[in-house]
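>>> Only the shape, not the letters, is given here:
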């Protein structure tokens, strides 16, 4: 019979890349959605509506009448997108080591670029959602959030994994 210490296997010091990508993507998504809720809440937009607006990328306007199912779809979709963003940085850093040596600068540029790519290219041109015009202040807050909550953490996670 195995002893208790032999049967218990904690996570390895550096978990697999997929684990880091999903955990980083989940954390970034939840923090970014908290920023969105803090901005939109005082303007009368319920948090559920934020998740449904993400589900609208796939479902279009029907997402807003889908109830809890489309709220969950929006959450899962956004975590998936940001997990992909986290993993993509790691792949880019394998080809360009400067991304690991300068995680704050490179991560900041990456975060701002990912915001632009997702919300100014993919969502308006490739999703079922109807593009909405937003004030420049909203875009500035989003870029800052993507720099601080997505890009820099992606760079730091990639750097940890490269060790």
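Ah, there it is. Remember, it's a predicted structure, so these values are computed and weren't measured experimentally. Numbers count the residues shown, from 1 in each chain.
>>> CA atoms for contacts and neighbours, from now on please.
Will do.
>>> helix or strand right after whatever helix or strand residue 142 lives in?
Per DSSP states H and E: residue 142 is located in helix 136-145. The helix or strand immediately downstream of helix 136-145 is helix 152-162, counting by DSSP H and E.
>>> Okay, buried residues for the helix or strand hosting residue 35 please.
Under DSSP H and E, the secondary-structure element containing residue 35 is helix 17-40. In terms of neighbour count (16 or more other CA atoms under 10 Å), helix 17-40 has its buried residues at 17, 20-33, 36-37, 40.
>>> again, but for stretch 88-105
Going by neighbour count (16+ other CA under 10 Å), the buried part of stretch 88-105 is 89-90, 93, 99-100, 103-104.
>>> Assess the claim that residue 144 and residue 114 are in contact.
No - Residue 144 is not in contact with residue 114 according to CA atoms under 8 Å; the separation is 11.6 Å.
>>> got a list of what the residue nearest in space to the middle of the chain touches?
When the chain is reduced to its mean C-alpha position, the nearest residue by CA atoms, centre = their mean turns out to be residue 82, at 2.7 Å. Taking CA atoms under 8 Å, 6 or more residues apart in numbering as the definition of contact, the neighbours of residue 82 are 24-26, 28-29, 150.
>>> Quick check: the farthest pair among those?
Taking CA to CA as the measure, the contacts of residue 82 span a maximum distance of 10.3 Å, between 26 and 150.
>>> Okay, one more to line up with it:
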């Protein structure tokens, strides 16, 4: 039997870790490409409210983008944390499974979430940009989720079941 509140709490923490690690990689890359942190998060908000509204919305739209980025990260972490009950390999092999989870997250975001959003869908225009986007999902998103999930799930074990043997 799973401990739902504990796993929800772990999902939140793991999602926050993944959100921060991913942006620690993404924001410097985007800065080199000429985009401010505010523009990066406005672009994320644009998926929900449209590009013109988000890009003209200043700090409030950037904060909305932070919210959506964090929400997506927490949901992705929650899926991984709860799946680990049925797929213990997720915790036994966190590096391999984290990298594979990063691939899955890239595919879902690139070919599912973004095309269904209010953003104009386009794959990265150069091999370098594709490599950066793909690699970021593997190393700075999937991997931190798997490693943090393993660490936190092993660090705070669920209470042991009560034995029913008579003395």
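Yep, it's here. Just so it is clear, the model here is predicted, and its values are computed rather than measured.
>>> mean distance, stretch 27-40 of the first structure to its aligned residues in the second structure?
Superposed on the second structure, stretch 27-40 of the first structure shows a mean distance of 2.0 Å to its aligned residues (mean CA distance after the TM-score superposition for the first structure).
>>> Over in the second structure, find the residue span that stretch aligns onto.
On the basis of TM-score structural alignment, stretch 27-40 of the first structure is assigned to residues 17-30 in the second structure.
>>> For that stretch, report the contacting residues that lie outside it.
Applying CA under 8 Å, 6+ apart, the set of residues contacting stretch 17-30 of the second structure from outside is 36-37, 40, 69-70, 73-74, 77, 136-137, 140-142, 144-145, 148.
>>> Remind me which helix or strand residue 91 of the second structure belongs to.
Assigning secondary structure by DSSP H and E places residue 91 of the second structure in helix 89-92.
>>> according to the alignment, that helix goes to what range in the first structure?
Aligned by TM-score structural alignment, helix 89-92 of the second structure corresponds to residues 98-101 of the first structure.
>>> That stretch against the second structure, how far on average?
Between stretch 98-101 of the first structure and the aligned residues of the second structure, the post-superposition mean distance stands at 1.6 Å (mean CA distance after the TM-score superposition for the first structure).
>>> Show me how far that stretch is from its chain's centre.
Here the centre of stretch 98-101 of the first structure is set off from its chain's centre by 21 Å, with CA atoms, centre = their mean, to the nearest Å.
>>> can you check stretch 148-160 of the first structure too?
Computed by CA atoms, centre = their mean, the chain-centroid distance of stretch 148-160 of the first structure equals 11 Å.
>>> helices and strands around the helix holding residue 142 of the first structure, which ones?
Counting contacts by 3 or more CA pairs under 8 Å, 6 or more residues apart in numbering; DSSP states H and E, helix 136-145 of the first structure packs against helix 17-40, helix 103-115.
>>> tell me what the helix or strand following the helix holding residue 35 of the first structure is packed against?
Per DSSP H and E, the first helix or strand lying C-terminal to helix 17-40 of the first structure is helix 47-59. Using 3+ CA pairs under 8 Å, 6+ apart, the elements in contact with helix 47-59 of the first structure are helix 17-40, helix 68-95.
>>> residue in the second structure matching residue 83 of the first structure?
Residue-level alignment of residue 83 of the first structure against the second structure, with TM-score structural alignment as criterion, gives residue 74.
>>> swap in residue 73 of the first structure?
Across the alignment, which pairs residues by TM-score structural alignment, residue 73 of the first structure is matched by residue 64 of the second structure.
>>> What sits closest to that match if chain neighbours are left out?
In space, and not counting its chain neighbours, residue 64 of the second structure is closest to residue 45: 5.7 Å by CA to CA, 6 or more residues apart in numbering.
>>> now swap in residue 138 of the first structure and tell me
Once its chain neighbours are removed from consideration, residue 138 of the first structure has its nearest residue in residue 39; the separation is 8.0 Å (CA to CA, 6+ apart).
>>> Out of the contacts of residue 82 of the first structure, flag the one nearest to residue 6 of the first structure.
Here the nearest of the contacts of residue 82 of the first structure to residue 6 of the first structure, counting by CA to CA, is residue 24; it sits at 29.6 Å.
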